Each structure stands twice: as C-alpha cells, then as structure tokens.
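In: One predicted model, sequence on top.
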Amino acid sequence: MRMLGDGRPWLRTVRRLLNGVAFGVVALGLALARIQVAPDVYFDARNVPIALIALFEGWPAGLVAALPVAIYRWFWLGGIGTVPGLVSVACAAAAGGLVHWWATRSGRVRTAHTFGLGALTFLTTLLGYAMLGAPGLGKFARTWPHFLVAYVGGIGVLATLFQNVVERERLHAGERRFRALLDESSEAIRIVDAASRRILETNRTDCALSGRPRPALLGRDAREFWPEDAAGRDRWEALGAEVDAAGAASAFGLPLRTAGGAVRSIDLTCRRVDRDGRRYDIVIFRDAGPREALDAARREVSDLRAITLIANATAHEINNPLTVIVGSLELLQRRLDAEGQETRWIDRAIDASQRIRDIIARMTHITRVEASGAFPGVPAMLDIHRSSEDNTGRH
C-alpha cells in the first residue's frame, strides 16, 4: 500500500483505510484459527494485527482493522463474551493509536514503542477476560503465558520487522526522489569519489554534455574525460589542487573531452564534502558555449562603442583642417595654368583629399567590428570598409 505514497492527503487516507482492511482480514483469520489450550479455553492472536496497523497508520486504521473481527463476533459467534471481545479489539486499536502518537513525537518507531505496545495489548486482553468476571479471569490464568508470548514478544518482533521494511521503503523513496531531482536539473551534476576519482553518480544533463549514457559514466575515472593536451590537463590539475586546499573551486572555459574525442568548453564549480569518513567532490558544470557567445557579444558592443567614439572624434578633428586644405588647393588651382605640371599635382591632392572625406564618412557610420587580414609582424587593424558598408551603401 506504500505505492499510494504520502504526497497527497487523500491518498494517505485511502492507503491507511486499505491497510486497515487488509490487517482486519488477517485479524479475522487469526480469530477463526483459534487454538484450544484447555477444555473450553481458546487462544488466538487477533489483537496483534489490529495493534500493529494502528501503530504504523494511526487509530483510524486500527478501528477499520477491528471492524471485521467485531462483525464476526457480534453477528456470527455471539455469546456472553461478545461485548468483552468488542471492547478488547477496540482497546487494542486505541492502544496502537496511542503508541503511534508517541512514536510520531519521537520521529520513528523504536524498540520501546513496540514492546510497550505489546504490553498494552496484553492488558487489553486481560481487560476483556476481566469483564467476564471470575470465570473469565480463571480462563485467563490458564492462557496468559500464550498471550504474553504472542502479544509482547510477537508484536515487539513483528513491529521491529515492519519498521525495518517501512524505513527501507522510505529510503528507496528518498533515493527515487533524489534521482528525479538530479535528472531534472538543468545543469550537469557529477558526484566523484575524491580518493579514487571514480564517478559515483551523475544526471541526465551530464550524459547529454558528455555524449555518454549513465552506465558508461558510472565507475569511470573522471580523469579519462580530461583533454589530451598538456595545457588542458594542467588546468584540471590546478583545479583539483585548489579543491584539496580550499575545499571548493570554480573554473570557466574548462576543456572536457566528450564521446568521440571532441572537446567542449564548460564552466564548472566543485565542492569537497566529507561524509561518514569518505570524501566526495560535488561537481556542477554547464556548457560554456552560451556564456562565451554572450561574452563575445558584450566585448563586441564595448569595442564598437569605443571605436565609434574615437571615429566620431577623429572625423571631427580631421574635417576642419581638411576643409581648409581643400579650399586652399582649389584657390591655388585657379591661379595656375590649366595645362601646367603644378595643376596636375593639385588635382591629385584634391582627389586624395576626397578619398580622406570618404574614409571619414565611413568612420562615422561604423556598425560592427571587422578586422582586416593579419600579416606577419603587423597587428590586426579595423577594416573600415567592411565595418561600415551596410550603412553607406558603398562597395
């Protein structure tokens, strides 16, 4: 019934009721399979499952479990022991509910709770026999060792076994939740044994970035995914040394070798954790591609702004003296012979000045950063033509 889970209140209620019905059927079977221990004296352990289910699911489930036995006693068996029998099973359910409340305050069912419930159940059985008067107490005197073993010992042992099963199921449920949360993370998570560097756990995002399924990652040495070049391996070694010294470290643009030998860039954070005498590295990383693209875009915007400011200032400072130079050349051209050598020199100077004007015009319309081809010994330069051609319409 644990499959119904504890996530929703109505599911918990349904689970408890169904568990109560199931244990009620067991209690009814025990009541029908009673054992004769003396003439006209019978023994059965019907209160054991009632008390147990009330211990683990609360008094409502205990009352549901007591219902089949009560119906059998009232409508089928009858006799002077009907009312005491009903009181006995109801008190067993109440005792289980009381110990359930006690165990809830303690955080879990412990040995004291289980054997305490066994003792209370034994007393509820004594109460039922006592309600029959002297004949009932006489019968109880001949059967009490059986009840003592069945209730105190039986409930104590069975409750301990049930608690182990419940805790194991809770542990498995916690592992499943941990596995689900791990796989839903948008970032790759890898848990590595710090001593052996073996991968102990991973998630779906790690498998996607590494290009390998989970079984192919678990148990592998994390160093197998380092790049082959010395520079990349040195960066990983430096990261490990920082984790050893400080307990945590981060790195950006770290190379990771994926399936097929391809290398991709990742941003990584690693934290060292000590647990039960062992050290673990919790490694969280993501693809650095989007971050690097964003950084490149930001650098280009910054570069473009700086270039634009310089270009506009340069254009302003050059245009003023250039206007004076071109005007002076044109005045000088009018005074010279149209066919003379000096006029041709002035024409070339005016043409060169016009080219300068065109360059300045392009400088004031730069919209992106395009570098010219690099040559040995020559630093990269801005290609003004390619950086502004979309706005000027010139090719």
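Out: Nice, thanks for sending it over. Residues are numbered from 1 along each chain as shown.
In: only C-alpha atoms for contact and neighbour calcs from this point on.
Out: Will do.
In: could you point out which element follows whichever helix in the chain runs longest?
Out: Assignment by DSSP state H gives helix 289-335 as the longest helix of the chain. Where DSSP states H and E defines the elements, the next helix or strand beyond helix 289-335 is helix 341-363.
In: second one coming, line it up with the first:
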Amino acid sequence: MDFHHVIEAAGIVALGLVFYSYLRRWLESTARIDRRLRVLLNGVVFGGLSITLMISRIEFAPGAYVDARAVPIALVTLVEGGWAGLVAAVIAAGYRLVWMGGSGALAGVIWLLATAGTAALALMWARRDGQVRNRHAFALGGAVFVVTFASFLVLGARGIEMFARDWLPLLVVSVVGIGGFARLFTDVANAQAAEAARRESAELRAITLLARAAAHEINNALMVVAGGLAILAKHLPADSEDAQWAARAREGVVTVKNIITRMNSITQIEAVPGQGMLPPMLDIRKSSDPANS
C-alpha cells in the first residue's frame, strides 16, 4: 500500500474538519447566517471533498486502487444532519455520473446516496441515545462497508470479483476513516455547542442583572409617584376632570409595575428586530414569558 496516498486522503478529511470547525464557530458567534445556509455550505464543501478523494485514490497493490469518497458524506451527515449529507452526496454523485462516467457510474451513484441515507439513520439512532458516541460512528463505518458491498453487486460478476480483491482496504477506509474522524468531528461540534451555551448564559446573566437593577430603581421612584397620586385622589372631587387625569395616572403606575415584574422575571433573551432608526432591543414580554422557555 502506498502510504503517501493514505496520508494525502487523511489530510483531505482533516482539511474538512478544520473548515467545519471554523465555519461553525464563525456562524455561532455572529449569527449572521441561519442553519439552512450552514447546512448548504457544509454540504457543498464536503461534496467537494468527496470528489477530491475520488481523484486522490489510494493504491494498495500495483494497479489496484480504492478511495475514501464515502467518508466526508458520512461525517457531514453525522454532525450536520441528513440534508447536509444529501447535498454532499448529490454533488459527488453528479461528478461520478457526468464527469467520470463508465459502466460503474450507476453503482457509484448508488453507493454515495446510500451512504448519506445510512448516515442519516445512524444519526437518528444517536439522537435517541442523546448524542453521537463511538458505537454509533463505528457502526456507521461498518454499515457503509455493507453499502459498499451492495453497490459492487450492482455490477454483477465483475463487481463481485473486484470486491473480493478490494474488500480489506475498503473495510479499513470505512470503519477507521468514519469511526476515527467522527470522534474528532463530534468533539468539535460538542465543544462549540458548549461554548455557545456558556456565551448565551453569560449574556443572559448580564441582562438579568441590569434589568433587575433598573427595575429596583424605577420601583423606588414609582412608589413615591403612586403614594402622591393616592393622596391627591383624596382631595379631588370624584367627577372632576382632574380626578379623571389622576385615575389615568394611577393606571399608568399599574402598567409600569407590570413591566417591573417582567423585568424581574427574565429567563431568556428574545430580541425585537430593529426598525428604521431604532436598533434591535430586548423584548421584555417574550423574554419573561414562561411559555417561551
């Protein structure tokens, strides 16, 4: 086996890991792009990595080659979901069908699409267990190897003959490539999710401290206003216009008291989008509503 080819293939997958790490960190820290575009970006990039791995084949015997095209598709599905895997698989399948062509094109397309589907099923299993673990990743590697065998069967006797020659390096690529790199990818995803949660928690703490301090100061002044209005109401004729204005002022005091209560009950951050010259601001009602928690 040409280990230079192995190192080259591993480097390509590692490049995908670096890209995924930086893209996820940038998107989660800036919130500029929604998840759908993140899925699309990752799908396109990992589809490109799959194509690159088709080109950068691994020679394991004179004139005999395998490649790790299924690895990026399985990995991106496992960490970003089925849609990202489907995008990657479609891009790679398009290259296999249109650019490479040949009698094995159909088998190659089936292999790529089935890999994405298998990885999506593995992700569903992992989510039921709480998160992606080693058993899910290595089981996916084994399942992809089975899918690879099934795609060779599409070629008939020639495919069986080729698989009998290639099965061991394909097994290593599937199980070690997917199982090993999946741990790295999930570590990146989990670490950045934890970092985002810590950042959000710190932001929420800062907002709640500020809101409670402001509510306390407003409440002190409001008590003086409420007391003055109560005294004033006793000295005004019941049906006079001044009494009506005082009653409206007391209603305003009640409204402000309700706002103060909400300011002391903030449990999450919900913002109102900016409009015109107004910047985005905290939506106190939604941020303190238990139904939104």
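Out: Structure received. Only a predicted model underlies this, so the values are computations on that prediction, with no experimental measurement involved.
In: circling back: and the longest helix of the first structure with helix 341-363, angle?
Out: In terms of direction (axes from the mean of the first three to the mean of the last three CA atoms, to 10 degrees), helix 289-335 of the first structure departs from helix 341-363 by 150 degrees.
In: Run through the strands of the first structure in chain order.
Out: Assigned strands in the first structure, in chain order: 35-38, 41-43, 188-193, 199-202, 248-257, 263-275, 278-287 (criterion: DSSP state E).
In: List the buried residues for the last one?
Out: Translated: strand 278-287 of the first structure. Going by neighbour count (16 or more other CA atoms under 10 Å), the buried part of strand 278-287 of the first structure is 280-287.
In: how about those in JSON lines, adding distance to P39 of the first structure?
Out: Below are these laid out as JSON lines (distance: CA to CA, whole Å):
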{"residue": "Y280", "distance to P39 of the first structure": "68"}
{"residue": "D281", "distance to P39 of the first structure": "71"}
{"residue": "I282", "distance to P39 of the first structure": "70"}
{"residue": "V283", "distance to P39 of the first structure": "73"}
{"residue": "I284", "distance to P39 of the first structure": "74"}
{"residue": "F285", "distance to P39 of the first structure": "77"}
{"residue": "R286", "distance to P39 of the first structure": "79"}
{"residue": "D287", "distance to P39 of the first structure": "82"}
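In: Spell out which residues sit in contact with the residue mapped onto G116 of the first structure from the second structure, please.
Out: For G116 of the first structure, the aligned residue in the second structure is A139 (criterion: TM-score structural alignment). Applying CA atoms under 8 Å, 6 or more residues apart in numbering, we find A139 of the second structure in contact with 122, 175, 179.
In: what does the second one align to in the first structure?
Out: Residue-level alignment of V175 of the second structure against the first structure, with TM-score structural alignment as criterion, gives V152.
In: aligned partner of L137 of the first structure in the second structure?
Out: In the second structure, L137 of the first structure lands on I160 (TM-score structural alignment).
In: what's near enough to touch its match?
Out: Contacts here follow CA under 8 Å, 6+ apart; on that basis I160 of the second structure touches 152-153.
In: For F152 of the second structure, see how far away it is.
Out: Noted for I160 of the second structure: a distance of 6 Å to F152 of the second structure, by CA to CA, to the nearest Å.
In: Next: I218 of the second structure.
Out: From I218 of the second structure to F152 of the second structure the distance is 74 Å (CA to CA).
In: Compare the two and say which is more crowded by neighbours.
Out: F152 (23 against 14; other CA atoms under 10 Å).
In: Assess the claim that the more buried one and G159 are in contact.
Out: Yes. The pair F152 of the second structure / G159 is scored as a contact, 4.6 Å apart, by CA atoms under 8 Å.
In: Could you find the closest non-adjacent residue to V39 of the second structure?
Out: Of all residues not flanking V39 of the second structure in the chain, A84 sits nearest, at 5.0 Å (CA to CA, 6 or more residues apart in numbering).
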